[in-house]
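Visitor: I'd like to go over a predicted model; first the sequence, then the structure.
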Amino acid sequence: MGRIKLAEAAALVDASYSIGRCDILKDRLARDPLDHWDVQAVLIDDGTLLIPGSNHYRDYIKFNLGHFRFGDGKYRMSDLARQQDGSGALWHRGFFAHAKVIHDWLGDRPPKRIIGHSLGAASAQILSQKWKVPTLCFASPRPHYGHHPLVDERWTMNICRDGDPVIGFPGKFRHVGAVTMLKSGMRGFALRHAMPHYRRLLLEHAANPKLPVHWPKGEGNLTGAGAKAA
């Protein structure tokens, strides 16, 4: 199963926000991009699935805040809002709905790898458990409800930045797979959540021995679930 450089993966998912205007993807589309029900995804010629994040306020209503319900005139959490899949895993309802659109689009032809950012990273974590392919997630929210690791988390790596508020959302949920936390050196609150910022951080951390150059780290050598790197 082919590896990919983290820097290349970051560039590809960044480009997925601007299909038709980005040279690196223009001639690499394996099929028409998905753009349905406010869900976007791109499959390129080497079997890589790219899932961009939120690009419209509707994404927040449908997906990012999809776990919340109106009750007594205000938002409240409800256990009934969790979406359970066939494996028994409990997922954030909005993120699961987003992932399902992508799953149904590809049908019975899964990708060879998945790369996602933000909302797309939440979907990527869910789909990695379905398809069991190497998955890279940038600026990842937390889609899984439950403290116990899932069986196939070894396929997935999340790259996050300290201080990015999105990576702690929702608070009672958890990431799927390994989490590598990049130190940005910034003080105080600063969102710095977009892919161009994460690409710069990867360059700054290029010499960090705890940050692999490729994912997976080696053929047949996927990291264990829940592993972390500073």
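Guide: Yep, that arrived.

Visitor: all contacts plus neighbour counts: C-alpha atoms, from now on.
Guide: Will do.

Visitor: leaving out sequence neighbours, find the closest residue to the most centrally placed residue in the chain.
Guide: Geometric centre of the chain, nearest residue: residue 121, 1.1 Å, by C-alpha atoms, centre = their mean. Nearest in space to residue 121, with sequence neighbours left out and distances taken as C-alpha to C-alpha, 6 or more residues apart in numbering, is residue 137 at 4.7 Å.

Visitor: name the helix or strand for the one you found, please.
Guide: strand 135-138 (DSSP states H and E).

Visitor: count of neighbours near residue 182?
Guide: A count of neighbours around residue 182, defined by other C-alpha atoms under 10 Å, yields 20.

Visitor: what residues are up against the closest residue to it other than its chain neighbours?
Guide: Leaving aside its sequence neighbours, residue 182 sits nearest to residue 161 (C-alpha to C-alpha, 6+ apart; 4.7 Å). Residues in contact with residue 161 (C-alpha atoms under 8 Å, 6 or more residues apart in numbering) are 139, 167, 181-184, 198.

Visitor: A further structure is provided below for comparison with the first:
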Amino acid sequence: MFSVTHRYEIARAAKMVEAAYLLFKRRPPRTSLDASVKDKLNKNHVQAVFLKQNILLIPGSNSVADYMKFNLRVLNFGGKKYRLNDELTDKWGAHDVIWHQGFMRHAKVIADWMQQKRYRPKYIVGHSLGAAATQILVRTHNVPGIAFAAPRVTRGVVQPAPASKCLCLNRNDDKVCDLPSSFQHLGEVHAGEGQRRFLRFDHQMDRYQEMVTAQQLAGHLGTHWPA
């Protein structure tokens, strides 16, 4: 059983992670998160926000183009760049889970930062590349979380119990959620449809907010996670 303090509104989580993007603009506007921010990480193209409520927010990329052209290609750890490649895997965390190497390295930057600051998240929310990190950190920290526009992060494992704490919310028209093709998501996956735009992949966080609203109104998605 999950503690009620670890249960969160899905629609609110979507609004928070969208607001997290604004905090990293050169001249950040005022956001609904301002009074809640405890600390921010902005290092080596890895961004995260830790709230006073011990909620970790991980923004990623707000477009398919940015994701495909830049996200993993600009991540440079120890002089090595990581690409969206099905052959690059690594092990980290309990039970030697096999992770996509680029996603794992991204998540580890956040994990190391939290360890250094002695932050312990009670809930994790991420989008896009941040959704990849969310799946990994939910597993390693054994806390619930929501991954919006979640790519696939692991391969060749039977998902252990903590994986069930992660909800991957994906749009059917978002191709990022199918990558890398030989990997799988970690946790429960809910694939839904929102209002479609002609010849466009709807990867942006605001489009995921619309999808959450549509799915909840249709009775296909609950209001909270864990349910």
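Guide: Noted; the coordinates are in hand. All values reported here derive from a predicted model rather than from experimental measurement.

Visitor: in the second structure, what residues pair with the strand holding residue 137 of the first structure?
Guide: Counting by TM-score structural alignment, strand 135-138 of the first structure falls onto residues 145-148 of the second structure.

Visitor: what's the average distance for that stretch when superposed on the first structure?
Guide: Compared with the first structure after the fit, stretch 145-148 of the second structure shows a mean deviation of 0.4 Å (mean C-alpha distance after the TM-score superposition for the first structure).

Visitor: what does that stretch rub up against?
Guide: 10, 13-14, 123-128, 130-132, 134-135, 138, 165-170, 205, 208, 225.

Visitor: from these, which land in strands?
Guide: 123-127, 166-170, 225 (DSSP state E).

Visitor: any buried residues in stretch 145-156 of the second structure, and which?
Guide: 145-155 (16 or more other C-alpha atoms under 10 Å).

Visitor: what's residue 184 of the first structure aligned with over in the second structure?
Guide: That one, residue 184 of the first structure, aligns with residue 194 by TM-score structural alignment.

Visitor: where's its match relative to residue 173 of the second structure, distance?
Guide: 9 Å (C-alpha to C-alpha, to the nearest Å).

Visitor: same question, residue 74 of the second structure
Guide: 25 Å.

Visitor: and if you look at residue 157 of the second structure?
Guide: From residue 157 of the second structure to residue 173 of the second structure the distance is 27 Å (C-alpha to C-alpha).

Visitor: and for residue 124 of the second structure?
Guide: 24 Å.

Visitor: who has more neighbours, the two?
Guide: Between residue 124 of the second structure and residue 173, counted using other C-alpha under 10 Å, the more crowded position is residue 124 (28 against 18).

Visitor: how much does the helix or strand hosting residue 94 of the first structure stray from the second structure?
Guide: Element membership for residue 94 of the first structure, per DSSP H and E: helix 93-106. Following superposition, helix 93-106 of the first structure is found to deviate from the second structure by 0.4 Å on average (mean C-alpha distance after the TM-score superposition for the first structure).

Visitor: now do that helix: distance to the chain's middle.
Guide: 12 Å (C-alpha atoms, centre = their mean, to the nearest Å).

Visitor: sorry, back to before: any chance of the ones in strands among the contacts of stretch 145-148 of the second structure in JSON lines, with distance to residue 99 of the second structure too?
Guide: Formatted as JSON lines, those follow (distance: C-alpha to C-alpha, whole Å):
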{"residue": "123", "distance to residue 99 of the second structure": "21"}
{"residue": "124", "distance to residue 99 of the second structure": "18"}
{"residue": "125", "distance to residue 99 of the second structure": "19"}
{"residue": "126", "distance to residue 99 of the second structure": "17"}
{"residue": "127", "distance to residue 99 of the second structure": "18"}
{"residue": "166", "distance to residue 99 of the second structure": "16"}
{"residue": "167", "distance to residue 99 of the second structure": "18"}
{"residue": "168", "distance to residue 99 of the second structure": "16"}
{"residue": "169", "distance to residue 99 of the second structure": "20"}
{"residue": "170", "distance to residue 99 of the second structure": "20"}
{"residue": "225", "distance to residue 99 of the second structure": "24"}
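
Visitor: what's the most distant pair in those residues?
Guide: 123 and 170 (19.0 Å; C-alpha to C-alpha).

Visitor: sorry, back to before: please indicate which of the ones in strands among the contacts of stretch 145-148 of the second structure are buried?
Guide: When those are checked against 16+ other C-alpha under 10 Å, the ones flagged as buried are 123-127, 166-170, 225.
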